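>>> Next comes the sequence, and after it the predicted model I'd like to discuss.
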Amino acid sequence: MTTDYVAEILRATGTLRSGDPAGVTTIVQNALALAGLPGSGGGMAAGHPTRTTQMSQALLPGLDHTDQHSFRTGRLRRPLGEVIRSLQEGGKGLNLEGLPGLGRPLQVPELPLPDGAQFLEERYSCAAGTRRYRLYVPSTAADRLQGLIVMLHGCTQNPEDFAAGTGMNALAEEHRLLVVYPAQTGGDNSMSCWNWFRPGDQMRDAGEPAIIAGLTESLREQYAIPGDRIFVAGLSAGGAMAVIMGETYPELYSAVGVHSGLAYGSANDVMSAFAVMRGQAGIDPVPSRKPAARPEEGPRVIVFHGSADTTVHPSNAKAIVAGKGGTAGKISRIEPDAARGTRGYTRLVVKREDGTHGIESWMIDGAQHAWSGGHPSGSYTDPRGPDASAATVRFFLHGASDLPGT
């Protein structure tokens, strides 16, 4: 891919944001010419799979790779002309500012480590593929670890960036936890997004879920983690993939944390991903992959979402909860703390028969597409809180996010 081609793609994105989605067509056509793709010289024939993929990559960062599985399932991509018409009709209502993929990961310095702790650089391989990962091992690991958390980063992020922004390593040290940060590769997704929208990456024993589950199981065995103390969490595309992991491997993960993510099976191609991110109704999962119908079934789930998120519409949080059977629960309101400059939020809780919280959903006042309470040394963080990392760890380990004594 040439530098000029990349420049044209970035210019197309800027043109769409400036309110001229029709101008995107000409710019992308020029970009295709620079890339030497067929048909770029005059008019863009609808339905050409290569050009459809390139257009998708330009306007929805990370949604690349033609999904060969879609031909086996009958779920075909939309023609390019339809993509452009959709953008022209809905482009003005789609805020791409801050969309993962428009920025770049911060150059995060290596985090300081407590004496005896380790932040290892490793690789995992299985039949489904290979991924590098970072692994935080607390200094007290010899005293028996209390659990394992799999942390899935968002688009354009990497393990180091995500670890810095969430502050999860410090919590792991405090609670004697193992934390693993798998890294999505640029070769598998140009913007390092987990491919949550591809049917081949939404099922058990295939694609990215197989890689993440295999890595989880290998660490469980290596470090003798109790089977009921294994958890997964993620942000944005990583949050959507965390939902997939909970649905496809419910016996492996006891609880799932989702920040600014999307419901299981809500998209199966570029256009449906674009629609559901914008707040339109997602597709219905195929019957063999429908989520659990009751909060008592499957892993417990905690969800965080900003009420002002213009990248992934807040309605997606409600869709996650609804998919887990959480249509009714206790709602509480926490007001913002003006003195501390922290945000307020509304929390929905659905309890299980054993008293634990099967579902928690936090809607955070005025927050955008960022990890709540995160550290500014990482990308896509909102330091004004509430602290999603601390609440997630409490939910994972104790069955509720409530502070001790509350």
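Done, it's in.

>>> only C-alpha atoms for contact and neighbour calcs from this point on.
Will do.

>>> Buried ones in stretch 140-153, by neighbour count?
Residues of stretch 140-153 classed as buried: Thr140, Ala141, Leu145, Gln146, Gly147, Leu148, Ile149, Val150, Met151, Leu152, His153 (neighbour count, 16 or more other Cα atoms under 10 Å).

>>> wait, doesn't the first one sit right on His175?
No - with contacts counted by Cα atoms under 8 Å, Thr140 stays clear of His175, the gap being 9.3 Å.

>>> before we move on, back to that, farthest pair within the buried residues of stretch 140-153?
Spanning the widest gap among the buried residues of stretch 140-153 are Thr140 and His153, at 25.5 Å by Cα to Cα.

>>> contacting residues around the closest residue to Arg229 other than its chain neighbours?
Leaving out its chain neighbours, the residue that sits closest to Arg229 by Cα to Cα, 6 or more residues apart in numbering is Gly147, at 4.6 Å. Shown in contact with Gly147 (Cα atoms under 8 Å, 6 or more residues apart in numbering): Arg176, Leu177, Leu178, Ile225, Pro226, Arg229, Ile230, Phe231.

>>> want to compare, so here's the second one:
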Amino acid sequence: MLPPFLPRLAVLLTLALPTAAPALERISAFGDNPGDLAMWIHRPEGHEGATPLVVALHGCTMSAESFDDETGLTALADAQGLMLLFPEQTEENQPRKCFRWYDEADNRPGDGESASIRNMIDHLLDSEDIDRSQIFVMGLSAGGAMSAALMANYPDLFAGGAIVAGLPYDCNRPRSFFTYAVWQYWRMMRHVQGGTYDGWDASYACGIIPPNTAVDRAPDDWARYVAELHDSAPAGWPRVSIWQGEEDETVDPDNLEELADQWTALHGLDPEAPDAEEMIAGATRKRYLDTRGVIQVETWDLPTLPHAVPVDEDGAPACGIADGAYMEEGEICAVREIARFWGLL
């Protein structure tokens, strides 16, 4: 039989042991929150002075914490001195926890979720030492589509962005009267059958299953959808890194080309004429340069990647968790390559 003091001693020793601080901190009050999103941040350890800010948007069914853990963002932020902001969707807003990139009530400047995320950024600009010239946004899937929406909404705010398995801004505009009629019929039938409609069905026109066929529009049309949000052209458009796997069975891989069309056209570049093309670990990277020789748009085409963020779990340094949801070992660390493209490494 154990002496009676040992259990108490064990409890005291446990309480005395240092505990690891949580990677993410919840910020409950950050101003108006019309999109009803949650806000999480990570402050880099051991860095002083103004830091760049990276806004990271998770994919459907994910949380801020899981997206952070599985991509390796916190490790990168601590190594490079980056403040991280993780907006988080709720099941009350969207049953699959997808950001509402498809809804005009959430993807226009100053409205809904777009406004909530903007207010999170403004809160950090007021409360933290953030380098205002280095604010970036990245996301996966619905988070990638919302990243495109945020850059379209607030081009003067973001220096750059990254879209992984995402979609062009406003891709769910009806392709034609016929497809619009089919979509409306689909909505009606879902209602009759007792299903719910929250706008997600609008993805019909964007190359998401169903029917998983990307809409093919002219680059100038794609660019117009963004430009018409603003009374005048911004001082400059964000620099954009676009990633897509050819084995993606959720988002039509042809959206890589449509996204490239949209953002090269905004930058006044020819989407058919990349200035550089190379192979990296089986992926094809294309780069589009402006007249100063600055890369404004890059695309990564990964032939064996499914609907996922490529990670390099065995790399040096290691990056991400290969068996995480929507993560895939690809011998390429997407978050590091994106940070390199932004000039943060």
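Yes, it's here. Please read all numbers here as calculations on a predicted model, not as lab measurements.

>>> Please state their TM-score.
Put the two chains on top of each other and the TM-score (TM-score structural alignment, normalised by the length of the second structure) is 0.74; 278 aligned residues with a Cα RMSD of 2.8 Å.

>>> about what we covered before: mind giving me a markdown table with the buried residues of stretch 140-153 of the first structure and columns for distance to Ser125 of the first structure and secondary structure?
Formatted as a markdown table, these follow (distance: Cα to Cα, whole Å; DSSP: H, G, I helix; E, B strand; the rest coil):
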| residue | distance to Ser125 of the first structure | secondary structure |
| --- | --- | --- |
| Thr140 | 28 | coil |
| Ala141 | 25 | helix |
| Leu145 | 24 | coil |
| Gln146 | 26 | coil |
| Gly147 | 23 | strand |
| Leu148 | 19 | strand |
| Ile149 | 19 | strand |
| Val150 | 16 | strand |
| Met151 | 18 | strand |
| Leu152 | 17 | strand |
| His153 | 19 | coil |
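
>>> for these, which one is nearest Pro287 of the first structure?
Leu152 (26.5 Å).

>>> Quickly note the distance from the counterpart of that closest one in the second structure to Asp275 of the second structure.
Per TM-score structural alignment, the equivalent position to Leu152 of the first structure in the second structure is Leu57. Separation of Leu57 of the second structure from Asp275 of the second structure (Cα to Cα, to the nearest Å): 30 Å.

>>> burial measure for Ala263 of the first structure, as a count.
Ala263 of the first structure has 28 neighbours, counted by other Cα atoms under 10 Å.

>>> What lines up with it in the second structure?
In the second structure, Ala263 of the first structure lands on Pro168 (TM-score structural alignment).

>>> What is the equivalent residue in the second structure for Ala319 of the first structure?
Going residue by residue (TM-score structural alignment), Ala319 of the first structure aligns to Glu258.

>>> longest single helix anywhere in the first structure?
Identified as the longest helix of the first structure according to DSSP state H is helix 207-223.

>>> Pull up the aligned stretch in the second structure for that one.
Going by TM-score structural alignment: helix 207-223 of the first structure matches residues 112-128.

>>> Show me what counts as buried in the matching stretch.
Gly112, Glu113, Ser114, Ala115, Ser116, Ile117, Arg118, Asn119, Met120, Ile121, Leu124.

>>> Same question for stretch 262-275 of the second structure.
Gln262, Trp263, Thr264, Ala265, Leu266, His267, Leu269, Pro271, Pro274.

>>> In terms of helix, strand or coil, where does the third one fall?
What that stands for is Thr264 of the second structure. helix (DSSP: H, G, I helix; E, B strand; the rest coil).

>>> before we move on, what about the last one?
Three states are possible here, and by three-state DSSP the one that applies to Pro274 of the second structure is coil.

>>> Number of residues surrounding Asp220 of the second structure?
By other Cα under 10 Å, the burial measure for Asp220 of the second structure, its neighbour count, is 15.

>>> Now do the contacts for the residue nearest to it when sequence neighbours are not counted.
Residue nearest to Asp220 of the second structure in three dimensions, not counting chain neighbours: Ala265, with 6.1 Å by Cα to Cα, 6+ apart. By Cα under 8 Å, 6+ apart, the contact set of Ala265 of the second structure is Pro219, Asp220, Trp222, Ala223, Pro271.

>>> swap in Val150 of the first structure?
Val150 of the first structure neighbours (Cα under 8 Å, 6+ apart): Val179, Val180, Tyr181, Pro182, Thr216, Ile230, Phe231, Val232, Ala233.

>>> among those, which are in helices?
Those of the contacts of Val150 of the first structure lying in helices (DSSP H): Thr216.

>>> Please say which position in the second structure Met191 of the first structure maps to.
By TM-score structural alignment, Met191 of the first structure lines up with Arg96.

>>> State the helix or strand in which the nearest residue to its match once chain neighbours are set aside lies.
Spatial nearest neighbour of Arg96 of the second structure, chain neighbours left out: Thr61 (5.2 Å); criterion: Cα to Cα, 6+ apart. Using DSSP states H and E, Thr61 of the second structure falls within no helix or strand.
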